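K.L.:
Pasting the sequence and the predicted model now:
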Amino acid sequence: IGIINVRDVLKCLEKEEKMINLQQLSRKPIFVSQEKKVNDLLKEMQGRKSHMAIVLDEFGGVEGCVTLEDLVEEIVGEIHDETDVTKDNFQREGDSTIITNGDIEIDELNEIFKTRIPQGDD
């Protein structure tokens, strides 16, 4: 298992290489528990010069991945860059009403209405 950066693949294509050995391009991933604290993971990723980590659940299964940008946004707030697509998942109907699908995230509702609706076990 490894992580392949698209920039590395593009460099090979730019050199017009006939065959690209993905195994050679892959980087060993960092595996972390979903319980790991943001600050600790940020330090580990900086120390290993890695921009991505694979998050494991309590059974050792893959929960997802986390990027350096995800961690920074968790600390300083949302960072909008050229890769972010901004699309409202809701339509405003006055100051206190929105129309949205039922799968809107609670975080997004809290942001829209400046509230603190608890989530999960909160």
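P.N.:
Thanks, I have the structure now. Numbers count the residues shown, from 1 in each chain.

K.L.:
going forward, measure contacts and count neighbours with C-alpha atoms only.
P.N.:
Will do.

K.L.:
Walking through the chain, point out its helices one by one.
P.N.:
With DSSP state H as the criterion, the chain has helices at 6-14, 22-25, 38-47, 68-76, 106-113.

K.L.:
Check which residues of the last one are buried.
P.N.:
Of the residues in helix 106-113, none has enough neighbours to count as buried (16 or more other CA atoms under 10 Å).

K.L.:
likewise the longest one?
P.N.:
In terms of neighbour count (16+ other CA under 10 Å), helix 38-47 has its buried residues at L41, L42, M45.

K.L.:
circling back to that earlier point, ok, which of the helices of the chain comes nearest F90?
P.N.:
Of all the helices of the chain, it is helix 106-113 that lies closest to F90, at 9.6 Å by CA to CA.

K.L.:
ok, back up a step: distance to R92 for the helices of the chain - can I get that in a markdown table?
P.N.:
Below are those laid out as a markdown table (distance: least, CA to CA, whole Å):
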| stretch | distance to R92 |
| --- | --- |
| helix 6-14 | 38 |
| helix 22-25 | 47 |
| helix 38-47 | 33 |
| helix 68-76 | 26 |
| helix 106-113 | 10 |
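
K.L.:
right, so of the ones you listed, which gets closest to I99?
P.N.:
Closest to I99 of the helices of the chain is helix 106-113 (CA to CA; 11.3 Å).

K.L.:
Output the contacting helices and strands for that closest one.
P.N.:
On a contact count with 3 or more CA pairs under 8 Å, 6 or more residues apart in numbering; DSSP states H and E, helix 106-113 meets no helix or strand.

K.L.:
how far does it sit from the chain's center?
P.N.:
With CA atoms, centre = their mean, to the nearest Å as the basis, helix 106-113 stands 19 Å off its chain's centre.

K.L.:
same question, stretch 59-73
P.N.:
Mean-position distance between stretch 59-73 and its chain equals 6 Å (CA atoms, centre = their mean).

K.L.:
C12: neighbouring residues, count only.
P.N.:
As a burial measure, C12 scores 16 neighbours (other CA atoms under 10 Å).

K.L.:
here's the one I want to compare it with:
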Amino acid sequence: MSDPHPARLPDKEDKRTFLQKLVEFIHPGPDSTAELIETLAEAEGNNVIGAESRVMLEGVIRMADMTAGDVMVPATRMDLIDIDAPYDELLRVVISTAHSRFPVFEGDHENIIGILMAKDLLKLQRAPEFNIRALLRPAAFVPESKGLNDLLREFRGNRNHLAMVVDEFGRTAGLITIEDVLEQIVGEIEDEFDIAGDEGDIFGLADRTYRVSGDTPVERVNDAFNVTLTGGDPDAAFDTIGGLIAHEMGHVPKRGEQHVMAGLQFVVLHTKGGAVKWFKVSPAPETGLEG
């Protein structure tokens, strides 16, 4: 017959020393975000965690107080696709922006009817009669106040990588991607167009223009296009093409802005962290490349 009063299982052994218990009693753990971040800095200083681990942990902590509105791409900077645009125009937008997903509108920019995957355009090449509407995927909508923690959980659950952000009146405020959220934890995520190393790079595109990294040395750009890029200020010297263009424009360029130098037109494709990541470079209107 089983014992109606079985012996109580021993509690999990507490392996802390008396000194550790005393220290924890006198100096309790952090009770605010600021103190927790300070504790992480101390842990790094004591070689308990590495620098990269501290940065990631701080990102997780700070993200808890952030919303979709804090990190979204504003509506004015979104790259949209018109459902009624011809195939050649769709292809031009995909090539020039290099995104993998695009919000699609019909009639008015506020009327987002779905998301188009760039890779799905290949289906139209094989079957031009195919209806592009059949390629659209449902668009997800989230409020600006949506917490990043909750949004990341939803991204993982429904396998969406992009969501439209709407304001309190239901108008489109911008868009946010899973990459935007993850970068709050791990820092900048390089994609297939980012370069390895510190020397930048230059890529030829299908429309006979070029994609040039903002940190490409000016000398390399000069050699590639057989030009001599010099700023208006002879006393100012710049190592990278991004630094030179920003100086000439008098401000950090935003996506879509353009500048002409030495017969080349530089169009800003992508910016991050207050610097230009990518330019699209082509001959300036009515000008050919030298050489």
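P.N.:
On my side now, so go ahead. Model, not experiment: these values are computed from the prediction.

K.L.:
between the buried residues of helix 38-47 of structure 1, which is closest to V72 of structure 1?
P.N.:
Nearest member of the buried residues of helix 38-47 of structure 1 to V72 of structure 1, counting by CA to CA, is L42, at 8.1 Å.

K.L.:
can you tell me which residue in structure 2 aligns to the closest one?
P.N.:
Aligned by TM-score structural alignment, L42 of structure 1 pairs with L152 of structure 2.

K.L.:
P29 of structure 1 is in contact with E44, isn't it?
P.N.:
No: when contacts are counted by CA atoms under 8 Å, P29 of structure 1 is not listed as touching E44 (12.0 Å).

K.L.:
Distance of the residue lying farthest from the centre of structure 1 relative to K11 of structure 1?
P.N.:
Relative to the mean C-alpha coordinate of structure 1, counting by CA atoms, centre = their mean, the farthest residue is K18 (32.8 Å). From K18 of structure 1 across to K11 of structure 1, the span is 12 Å (CA to CA, to the nearest Å).

K.L.:
residues contacting L57 of structure 2?
P.N.:
L57 of structure 2 makes contact with I185 under the criterion CA atoms under 8 Å, 6 or more residues apart in numbering.

K.L.:
Could you rerun that using 6 Å?
P.N.:
Under the criterion of CA atoms under 6 Å, 6 or more residues apart in numbering, L57 of structure 2 has no neighbours.

K.L.:
name the element it belongs to?
P.N.:
helix 51-63 (DSSP states H and E).

K.L.:
okay, that helix sits on what stretch of structure 1?
P.N.:
Under TM-score structural alignment, helix 51-63 of structure 2 corresponds to no residues of structure 1.

K.L.:
Go through the helix or strand that that helix is followed by and flag the buried ones.
P.N.:
Going down the chain from helix 51-63 of structure 2, the next helix or strand is helix 68-71, by DSSP H and E. By neighbour count with 16+ other CA under 10 Å, helix 68-71 of structure 2 contains the buried residues A68, G69, V71.

K.L.:
which residues of structure 2 fall in strands?
P.N.:
Per DSSP state E, structure 2 carries strands over the ranges 73-74, 81-82, 101-106, 108-117, 141-143, 162-166, 172-177, 202-204, 210-213, 258-261, 264-272, 275-283.

K.L.:
Ok, which of these comes nearest I61 of structure 2?
P.N.:
Using CA to CA, the strands of structure 2 put strand 172-177 closest to I61 of structure 2, at 19.6 Å.

K.L.:
can you state the direction angle for the helix holding L57 of structure 2 and helix 178-186?
P.N.:
120 degrees (axes from the mean of the first three to the mean of the last three CA atoms, to 10 degrees).

K.L.:
which parts of helix 51-63 of structure 2 are buried?
P.N.:
Counting neighbours by 16+ other CA under 10 Å, the buried set in helix 51-63 of structure 2 is R54, V55, M56, L57, E58, G59, V60, I61, M63.

K.L.:
Check the burial of the closest residue to the fifth one other than its chain neighbours by counting its neighbours.
P.N.:
For E58 of structure 2, ignoring the flanking residues on the chain, the nearest one in space by CA to CA, 6 or more residues apart in numbering is I37 at 6.2 Å. I37 of structure 2 sits with 19 neighbouring residues when counted by other CA under 10 Å.

K.L.:
Need the counterpart of I37 of structure 2 in structure 1.
P.N.:
Using TM-score structural alignment, I37 of structure 2 lacks an equivalent in structure 1.

K.L.:
cool, Q184 of structure 2 as well?
P.N.:
In structure 1, the residue matched to Q184 of structure 2 (TM-score structural alignment) is E74.

K.L.:
Please report the distance of its match from I3 of structure 1.
P.N.:
Shown here: E74 of structure 1 relative to I3 of structure 1, a distance of 23 Å by CA to CA.

K.L.:
which one of the two has more residues nearby?
P.N.:
Legend: neighbour count by other CA under 10 Å for E74 of structure 1 and I3, higher for I3 (16 against 13).

K.L.:
Check the burial of V267 of structure 2 by counting its neighbours.
P.N.:
Using other CA under 10 Å, V267 of structure 2 has 22 other residues around it.

K.L.:
out of everything not next to it in sequence, what's closest to it?
P.N.:
Q258 (4.2 Å).
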